[in-house]
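Chemist: here is the input, now give the coordinates:
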Amino acid sequence: MTLDGQIFVVTGAASGIGAATAALLRARGAEVIGVDRNEAAEFPGRFVRADLSTAEGVAAAAEQVPAGISGLLNIAGVPGTAPWELVLSVNVFGVRDLSRALLPKIADGGVIVNLASNVANGWAARQEDLARFAGAADRQQALASVAGDPEVVGHSYRFSKECVRWLTLATAAENLGRVRVVSVSPGPVQTPILEDFKKDHGRDKVEGAVTLLGRAGRPEDIARAIGFLVDPQAAWLNGTDVCVDGGLSAHRTVSAAAPATV
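Modeler: Below is the predicted model of the structure:
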């Protein structure tokens, strides 16, 4: 599957899943514009240093992207060990606002891929709250509105990725017939922030999942899924999520539904 002549913007491109995705796309012939707050060593394409935690940072990054790109891959993210306001600013509003800014620059038939997470599996039960927060015109007012909510403040990463699931659906529905929008939900992945996930979600839980699966996911595992989603062969996948967690979610769902033994 070659991507000759196509141009993709990849956020979070300096490390982890973003770096692996950029390398895969470049190997398939695409031009890559990487966006990250950290410098990327030997990046295989054009690199834009930007802070996606503020509206100004998003606008500055968007200004450096030309019209006619093939897609936007929103991979940049902050783990739940960071201050909750930063987590929501980057993981929710950074994704939302960069997508809005670049949508007019995406060619017809293009694609947006958002990085969600398998911890967001319960997002559908909170659709109204997610839509209200992620759709707020004023991000500061939105942040203030959840400051007293322990479910949001104490689980900011999960909430942020639930918002990403909602944003994926909403953006897809608003752009039918022009730009596809999908999300990918990984489980534990061996990236520089895996230790943060252990601290945030529970070391025993994360390490137990890795033991169950035989290994953690690799950045390349997720990159390959993203590489398929941006390919024209995936043209009828839109407004949906692809879980790439080695079967961890399946195991947990079946285990939870199993009858108790006496």
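Chemist: hey, let's count contacts and neighbours off CA atoms from now on
Modeler: Noted.
Chemist: how about the helices in the stretch 1-150 of the chain?
Modeler: 16-27, 55-63, 84-88, 95-102, 127-134, 139-146, 150-153 (DSSP state H, counting those that start in this stretch).
Chemist: and the angle for the longest helix that the chain contains with helix 127-134?
Modeler: Counting by DSSP state H, the longest helix found in the chain is helix 156-174. Counting by axes from the mean of the first three to the mean of the last three C-alpha atoms, to 10 degrees, helix 156-174 lies at 90 degrees to helix 127-134.
Chemist: who touches helix 156-174?
Modeler: Residues outside helix 156-174 that contact it (C-alpha atoms under 8 Å, 6 or more residues apart in numbering) are 78-80, 84, 87-88, 91-92, 95-96, 114-117, 119-123, 127, 130-131, 133-134, 152, 179-183, 238-241.
Chemist: another for comparison:
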Amino acid sequence: MLLEGKTIVVTGGNSGIGEQICLAAAAEGANIVIDYVAHPEATDSLIHRIEEAGGHAVGVDADITSASDLHAMVQKAVDAFGSLDVLVNNAGIEDRKSLLEETEEGYDKVMAVNMKSAFFGTQAAAKQFIAQGNGGLVLNISSVHEDWPMPGNLAYCVSKGGMRMLARSGGVELGPHGVRIVNIAPGAVDTPINTATTSDPDKLRQLDDAIPLGRPAKPHEIAEVVVFLASGKAAYMTSTTVTIDGGISQGSVGL
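Modeler: I've put the predicted structure just below:
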């Protein structure tokens, strides 16, 4: 199996893309640490599914907007499984407001969940990787909007643009320690964050028409790329972004 014996922490791991990452990585032999802040019953259900399939998983209730909680999350992963190999900064939100509409409260929340959590999560993981002495990997679930404008959702785009530079500059800083940072940039994905679009036939038709492959991604398709990047088959990749968008960023203006 591609991830046999590796320990992987997934923030926001009990729903959407995060849930599929946990399932896919566990199926390849990884020990899974599921970070969550809500719906503990969903975490328990996911742990049960993983264990029923012969895998190993634990849940950690950690507020990813708190640096101390993120460091504690990493320590709990080490306590549970002995070491840490991969952190997946997956948790994210958006509020779909323009520059002129955005509030300070809304901006702060988006930046805390999307950017601050990735920054200090990376810091916590990197310190553990360096202490272990054998390197490690941070995977950021970013977005095509780390580079591609999306009018009307500016705080989200700014947070993902920051994540872009976290990978590039952070990967350069940490490379001498064998610590790598790679971003994964999905386009439209059929997850709860996009329900307003996918549940509206007219909006979904417009979205499908804008994607060269004709449909949004399924969460498991993002998870499969995570598995590849977390495996030894991608060991020379760092400070870069892998785009998984069905070609949408090569087409019309962002939706």
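Chemist: circling back: output the helices of the stretch 1-150 of structure 1 as TSV; include the columns mean neighbour count and distance to A216 of structure 1.
Modeler: Listed next are the helices of the stretch 1-150 of structure 1 as TSV, based on neighbours: other C-alpha atoms under 10 Å; distance: least, C-alpha to C-alpha, whole Å:
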stretch	mean neighbour count	distance to A216 of structure 1
helix 16-27	23	13
helix 55-63	17	32
helix 84-88	22	23
helix 95-102	21	25
helix 127-134	16	29
helix 139-146	14	33
helix 150-153	14	27
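Chemist: go through those helices and name the closest to L213 of structure 1.
Modeler: Nearest to L213 of structure 1, of all these, is helix 16-27, at 19.1 Å by C-alpha to C-alpha.
Chemist: related to what we said a few turns ago, quick check: the helix or strand following the longest helix of structure 1 compared with structure 2, mean distance?
Modeler: The first helix or strand that comes after helix 156-174 of structure 1 along the chain, using DSSP states H and E, is strand 179-186. Its matched residues in structure 2 lie on average 0.6 Å from strand 179-186 of structure 1 after superposition (mean C-alpha distance after the TM-score superposition for structure 1).
Chemist: next, the angle helix 156-174 makes with the next helix or strand after strand 179-186 of structure 1.
Modeler: As assigned by DSSP H and E, the chain's next helix or strand after strand 179-186 of structure 1 is helix 194-201. Interaxial angle of helix 194-201 of structure 1 relative to helix 156-174 (the same axes, to 10 degrees): 100 degrees.
Chemist: buried residues in helix 194-201 of structure 1?
Modeler: 194, 196-198, 200-201 (16 or more other C-alpha atoms under 10 Å).
Chemist: switch these over to a markdown table; also include distance to L143 of structure 1.
Modeler: Below are the buried residues of helix 194-201 of structure 1 laid out as a markdown table (distance: C-alpha to C-alpha, whole Å):
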| residue | distance to L143 of structure 1 |
| --- | --- |
| L194 | 26 |
| D196 | 23 |
| F197 | 22 |
| K198 | 25 |
| D200 | 20 |
| H201 | 22 |
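Chemist: follow-up on the earlier one: matching residues in structure 2 for the longest helix of structure 1?
Modeler: Counting by TM-score structural alignment, helix 156-174 of structure 1 lines up with residues 155-173 of structure 2.
Chemist: okay, buried residues for that stretch please.
Modeler: 155-164, 166-168, 170-172.
Chemist: among the helices of the stretch 1-150 of structure 1, which is nearest D231 of structure 1?
Modeler: Per C-alpha to C-alpha, nearest to D231 of structure 1 of those: helix 16-27, 10.1 Å.
Chemist: can you list contacts of that closest one?
Modeler: 3, 10-13, 31-32, 34, 44-45, 75-76, 190-192, 219-220, 222-224, 226-227.
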